[in-house]
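Asker: Starting from these lines, generate the structure:
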Amino acid sequence: MTELVIQNETGRLDKVVSQLMPEISRSKLQHWIKSGDVLVNGKMEKSKYDVQPGDKISLIEPDPVALDLVPQDIPLDIVYEDDDVIVVNKPQGMVVHPSPGHPDGTLVNALLFHSPLSTINGAFRPGIVHRIDKDTSGLLMVAKNDKAHQSLAAQLKAKTNVREYIALVHQPIKEESGIIKAPLGRSPRDRMKQAVVEDGRPAVTHFKVEKNYENYSLIKCQLETGRTHQIRVHMQYIGHPVVGDPLYGPRKTIKGRGQFLHAAKLGFKHPTTGEELIFEVPIPPIFKSTLDYLDKTNSI
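Answerer: Next up, the predicted model:
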């Protein structure tokens, strides 16, 4: 059980606890509050309870529901590996870790067949330090032991990692570069989506235009934060949704080729040696062939 004594923080119960414990998602906290696993001064309260200085908040993390993680012999594109870490180039369409809707065939199933992984995330996400969406391709760092996991997670929290994405978005962008600062949280209209919301978690995306087409723009994005669907929601927010995005893109888009978002560059300090490591992988063939087609037919 975790106990928090409120000093100066005020506001909604779910928001205050989320700010004090950012490693726990707000949606998960809301579920725990509703189920009685979060108490204020020994009593159950609702998420909208107005926290005051001096309140004592007790959080009892429920035992995770075990998933039957079966190692599966699925091919992996391993970019780098040693005793501490694996850097893998995830293909578009592969889910990172099992969930109720995807019990197997995931990157974690493939990694467990290949190597032991860290245990910090328990049965749900062994070895997984950060994630990319199912329809996003590209680089992920995976921890093989707990010490490496702690180091890599600390770097993410301190924002010292390099995470660069390539995206094809709708409509040319007039600016050469820009910074999107807009808080993200669960969409109030659709629980499957994230959205820019006033009381969301801080989110910052830097982008630079590589090339404009008549109807599209090729951009590079660097993440300052790593919220769920961050690039996809931020680009939609400024009127340039990612091409092929099944959740946030327009109906009229390039069909049948997936989502044009690729984690192209990843950098971090090695958890044991401290060496600065940088990895880059090219865009997938289907992404490249689409750009080649646009170069011929849609260039400005």
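Asker: from here on, contacts and neighbour counts on C-alpha atoms
Answerer: OK.
Asker: and residue 67, which of the three is it?
Answerer: Three-state call for residue 67 (DSSP: H, G, I helix; E, B strand; the rest coil): coil.
Asker: so it touches residue 124, yeah?
Answerer: Yes. The criterion here is C-alpha atoms under 8 Å, and residue 67 meets it with residue 124 at 6.7 Å.
Asker: more crowded one of the two?
Answerer: Legend: neighbour count by other C-alpha atoms under 10 Å for residue 67 and residue 124, higher for residue 124 (19 against 15).
Asker: let's see this one next to it:
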Amino acid sequence: MSKVEHNVTDNQAGDRIDKVLANLNAEWSRTQVQEWIKAGHVLVNGNKVKTNYKVVNEDHLDIIIPDPEPLDVVAEDMDLDIYYEDSDVLVVNKPRGMVVHPAVGHGTGTLVNGLLAHCKDLSGINGVMRPGIVHRIDKDTSGLLMVAKNDLAHEKLVEQLVNKTVTRKYKAIVHGVVNHDHGTIDAPIGRDTKDRQSMTVVDGGKHAVTHFNVIDRFKDFTLIECQLETGRTHQIRVHMKYIGFPLAGDPKYGPRKTLEFGGQVLHAGVLGFNHPRTDEYLEFTAPLPADFKQLIAMLKK
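Answerer: As a prediction, this is how the structure comes out:
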């Protein structure tokens, strides 16, 4: 077990405890947090509370994170594209089409399956299905991910994500010609009440900020680079749709008539963070995949 402590701040006072905890850590889902509360793993000033408890300024929270269950995910030998590795952290370039962690319908062939075969010492904080996973990118998004090899590294890397000090830059092709050379989208994201499998911009959603720059313009499309300030589910895809420039190839958030690409045209090309043990800043760049380059060449014609 590991323990996290937190003192409630002015701007959190009055919020439900499950909401406060879910916002503390990008990888803690509200459902998971509610299970911890019901199991007595969350104490407020030393006392157990219910999931609907509304926190008070300066409440002291003790969050006891249970040890993960014995891992029941099969290790699979894969030719992983490792960009960096030491005893604390690993950076891998995930190909488009690969799921990050096992789930219903994707029990094998995931990045986690490959990581388990590559290294035995992954952080267990995120439980049996997501060992070492600090953040994730969608199945059809390619690019760089950082992976924690122990719990200390995991906590330090997640802390950087929460504090918005991780550099994450993505290249994308969007529908339409974006006239502005650069811009910022500041719009809260939450579950779509009409479709629980989708996210949308919604009042009361989680704070989400995306910065973008135009790299090149084509007849009906634009190549952009997005930099994440926050890391919400499907953030770039939702934000670009929100301002009227949905990602090309996106089956969930794009128009019906779009480019045939097998998924959204999105690549996590730059990842930078402070090493969890040495505090040295590390930054990595993964070039565009061949199919992404081919698509750009076709659009230029």
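Asker: before we move on, back to that, overlap in contacts, residue 67 and residue 124 of the first structure.
Answerer: Residues touching both residue 67 of the first structure and residue 124 by C-alpha atoms under 8 Å, 6 or more residues apart in numbering: residue 98.
Asker: Nearest residue to residue 116 of the second structure in space, ignoring adjacent ones along the chain?
Answerer: Computed as C-alpha to C-alpha, 6 or more residues apart in numbering, the closest residue to residue 116 of the second structure that is not its neighbour in sequence is residue 75, at 5.0 Å.
Asker: Now do the contacts for the one you found.
Answerer: Residue 75 of the second structure sits next to 112, 113, 114, 115, 116, 117 when contact means C-alpha under 8 Å, 6+ apart.
Asker: can you tell me which of the residues you listed are in helices?
Answerer: Judged by DSSP state H, helices contain the following of the contacts of residue 75 of the second structure: 112, 113, 114, 115, 116, 117.
Asker: among these, who's most crowded?
Answerer: That'd be residue 112 among those, by other C-alpha under 10 Å, with 26 neighbours.
Asker: That one against residue 100, yeah?
Answerer: Yes. Here residue 112 of the second structure reaches residue 100: they are 6.2 Å apart, a contact under C-alpha under 8 Å.
Asker: Which residue in the first structure aligns with residue 94 of the second structure?
Answerer: Mapped onto the first structure by TM-score structural alignment, residue 94 of the second structure lines up with residue 90.
Asker: What distance do you get for residue 62 of the first structure to residue 123 of the first structure?
Answerer: Residue 62 of the first structure sits 14 Å away from residue 123 of the first structure, going by C-alpha to C-alpha, to the nearest Å.
Asker: Out of the contacts of residue 75 of the second structure, flag the one nearest to residue 201 of the second structure.
Answerer: residue 112 (30.2 Å; C-alpha to C-alpha).
Asker: Please pull up the equivalent of the closest one in the first structure.
Answerer: So, by TM-score structural alignment, residue 112 of the second structure is matched to residue 108.
Asker: Equivalent analysis for residue 236 of the second structure, please.
Answerer: Aligned by TM-score structural alignment, residue 236 of the second structure pairs with residue 231 of the first structure.
Asker: so what's its match up against?
Answerer: The contact partners of residue 231 of the first structure, taken as C-alpha under 8 Å, 6+ apart, are 205, 221.
Asker: chain center to the helix or strand containing it, what's the gap?
Answerer: In this assignment (DSSP states H and E), residue 231 of the first structure forms part of helix 230-237. Helix 230-237 of the first structure sits 12 Å away from the centroid of its parent chain (C-alpha atoms, centre = their mean, to the nearest Å).
Asker: how much does that helix stray from the second structure?
Answerer: Superposed on the second structure, helix 230-237 of the first structure shows a mean distance of 0.5 Å to its aligned residues (mean C-alpha distance after the TM-score superposition for the first structure).
Asker: in that helix, what counts as buried?
Answerer: Applying a neighbour-count criterion of 16 or more other C-alpha atoms under 10 Å, one finds 230, 231, 232, 233, 234, 235, 236 buried in helix 230-237 of the first structure.
Asker: How about stretch 285-300 of the first structure?
Answerer: Those would be 287, 291, 294, for stretch 285-300 of the first structure by 16+ other C-alpha under 10 Å.
Asker: Check whether the last one sits in a helix, strand or coil.
Answerer: Three-state secondary structure (criterion: three-state DSSP) places residue 294 of the first structure in helix.
Asker: what do we get in the second structure for it?
Answerer: Using TM-score structural alignment, residue 294 of the first structure pairs with residue 299 in the second structure.
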